[in-house]
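Participant: The sequence and its predicted three-dimensional model are supplied below.
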Amino acid sequence: MDDPNTPGFDKGFDFATGYGLIKATDAVEQVRFPNSYVKDLDLKPLCSPNPQLVRNWQINNPNPFEVPVTWQVSGTNQQSALTAPPGKSTFSTSPSYVYGIPLPQLVLLTWQDNFLFDHLDLAFSTTAVCGKDVPSAANSDQNLTASGKTLQNGKPALTEVYPNPSDGMFKLYLSSDQQQDATMTLYSADGRQLMTRQIAGATNVVDIDATSYKPGIYFLKLVQGNQVKTIKLVRR
């Protein structure tokens, strides 16, 4: 850019145009952000020498740099923050029981991207024994939430929730084979207790109003006598 008040074409600084024109493209190319973009992490269950006492987990970090993460066992106070190095790293959790009956263990892994948005991955634990089993659908804790699980006398103690997913109104259908009082507790995906309710033993259908909660994943825990079941609810 030239100062018209001086002879010839000016180079460098002059009092009319300063240092000249800023090249926006060159300036943007100097921004470091694209080189440190955070790719999604992956969480998977691992076998354990003794799944009744310890559950193992693996984080796969595909980035060439460390990523701060937080993990939490849904519905419990088990949680921790750590820094996942590039590649694979592991951590361990403890299984939960009610009256000696194992509860399904679901772990949520969260981290932030370059825009400080939260990202989430989640996985069910496994009862696979190292050196004997390989983690699979057959030994996944997700089976503990299945409606056909028999817990006593070959009969399901608790049935299911329909519709699921729902826009907010769910119906809980309890087994007519059980006449005991039940306790229903609703948890958010991060383990916060949202509501609890006592259900009389003669009741077979219970309305669950979740319209006041945001769309997402929730967990309903039912305790009836010595029988326990956890059901994943999807609020659309």
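Facilitator: Received it, and whenever you're ready, just let me know what you need.
Participant: Could you use CA atoms for every contact and neighbour count after this?
Facilitator: Noted.
Participant: Gln193 contacts Leu186, doesn't it?
Facilitator: Yes - using C-alpha atoms under 8 Å, Gln193 is in contact with Leu186, at 6.1 Å.
Participant: which of these two has more neighbours?
Facilitator: Legend: neighbour count by other C-alpha atoms under 10 Å for Gln193 and Leu186, higher for Leu186 (24 against 15).
Participant: what residues are up against that one?
Facilitator: For Leu186, the contact set (C-alpha atoms under 8 Å, 6 or more residues apart in numbering) comprises 193-196, 218-221.
Participant: Which strand or helix spans it?
Facilitator: strand 182-188 (DSSP states H and E).
Participant: Run through the neighbouring helices and strands of the next helix or strand after that strand.
Facilitator: Downstream of strand 182-188, the first helix or strand assigned by DSSP H and E is strand 193-199. When contacts are defined as 3 or more C-alpha pairs under 8 Å, 6 or more residues apart in numbering; DSSP states H and E, strand 193-199 packs onto strand 182-188.
Participant: ok so, going back, would you mind giving me the ChimeraX syntax to select the buried ones in the contacts of Leu186?
Facilitator: Buried members of the contacts of Leu186 can be picked out in ChimeraX with the line below, counting by 16 or more other C-alpha atoms under 10 Å:
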select :218,219,220,221
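Participant: next up, a second structure to put side by side with the first:
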Amino acid sequence: DKFIGCVKATLGIKKLAEKNDIDCYVYNDIDQATFRIAGCRAGFYPQWFNEHLSVLVPEADIAAGLITYIMKLISGKNVNFIEPFHIEDDFGTFAGGHAGPNDHNDPKWQDNVIIARDVRFAKTSWKYAGAPFAWNRFSPGMKTVAGLYEEDGKYKLITFQAESLPGEHLLATYSHSIFRPVVPVKELFERILRIGATQHYAIVDGDIREELEDFAEIMGFEFYNIK
């Protein structure tokens, strides 16, 4: 029943996006109304979004949805949504990922996807508490990481490169990976903090920083390539 409930919630998102021809679906996956109506949050990422060069992002972050959409248009690839969890300075890495639907549809990396319980909500009273979701260890390889932020009416686009490392699933409830940035990890986040940013980023395979710089110039955004 819980699996079917989660699938229904996911199909509801897909049908709403399809009906309204949505380019960027910013989903408030922790809204109480979601749980009252659907019984759980959607735990899967409909392939419809990839087929229509659209994106689905969690946690009601419009700016993060916009950078995810921009990176989708530029790259045409599967784009994922993360926030840094903790720094492991001894290893030069940080853990990053996010709960909620996250694109798990890359056909080359289906072995990285496990159907698992959403343990964050397993002990709640919602109808489908603990419903399964697509638990994704992001694909290994070098990624472009980017975030878009507003401050006092000005927009800042911050980007850097980080390698997603191969490994087992580690962080329950969160699609995730361990990342090794090109810039030393403490220096990286110190520089980001000085610029000013929130916690959300999009990631995509390869290096699209030049394209992001061109986009920022066209839009009149401040651009920060941390390298």
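Facilitator: Noted; the coordinates are in hand. These numbers were taken from a predicted model, which means no experiment stands behind them.
Participant: TM value for the aligned chains?
Facilitator: Once superposed, the chains reach a TM-score of 0.28 (TM-score structural alignment, normalised by the length of structure 2), with 96 aligned residues with a C-alpha RMSD of 5.1 Å.
Participant: What segments of structure 2 are strands?
Facilitator: Counting by DSSP state E, structure 2 has strands at residues 24-26, 55-57, 80-88, 93-98, 113-117, 132-136, 141-151, 154-165, 175-181, 201-205, 222-225.
Participant: so which of those strands comes closest to Phe49 of structure 2?
Facilitator: Nearest of these to Phe49 of structure 2, taken as C-alpha to C-alpha: strand 55-57 at 5.4 Å.
Participant: And the residue lying closest to Lys221 of structure 1 once chain neighbours are set aside, how far from Asp209 of structure 1?
Facilitator: Closest residue to Lys221 of structure 1 apart from its sequence neighbours, by C-alpha to C-alpha, 6 or more residues apart in numbering: Thr230 at 4.4 Å. Taking C-alpha to C-alpha, to the nearest Å as the measure, Thr230 of structure 1 falls 17 Å from Asp209 of structure 1.
Participant: Which one of the two is surrounded by more residues?
Facilitator: Per other C-alpha under 10 Å, whichever of Thr230 of structure 1 and Asp209 has more neighbours is Thr230, with 24 against 12.
Participant: ok but the more buried one is inside a strand, no?
Facilitator: Yes - Thr230 of structure 1: assigned to a strand according to DSSP: H, G, I helix; E, B strand; the rest coil.
Participant: List the buried residues in the helix ranked longest in structure 2.
Facilitator: Ordering each helix of structure 2 by length in residues (DSSP state H) puts helix 2-20 first. Neighbour-count burial for helix 2-20 of structure 2 flags 2-3, 5-11, 13-14, 17 (criterion: 16+ other C-alpha under 10 Å).
Participant: Can I get those residues in a markdown table including distance to Glu211 of structure 2?
Facilitator: Shown next, in a markdown table, are the buried residues of helix 2-20 of structure 2 (distance: C-alpha to C-alpha, whole Å):
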| residue | distance to Glu211 of structure 2 |
| --- | --- |
| Lys2 | 42 |
| Phe3 | 40 |
| Gly5 | 40 |
| Cys6 | 37 |
| Val7 | 36 |
| Lys8 | 37 |
| Ala9 | 35 |
| Thr10 | 32 |
| Leu11 | 33 |
| Ile13 | 30 |
| Lys14 | 29 |
| Ala17 | 27 |
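Participant: now, which of those sits nearest Lys156 of structure 2?
Facilitator: Ala17 (28.1 Å).
Participant: who's in contact with the closest residue to that closest one other than its chain neighbours?
Facilitator: Spatially, and ignoring its direct neighbours in sequence, Ala17 of structure 2 is nearest to Tyr25 (7.0 Å; C-alpha to C-alpha, 6+ apart). Applying C-alpha under 8 Å, 6+ apart to Tyr25 of structure 2 gives the contacts 17, 54-57, 65.
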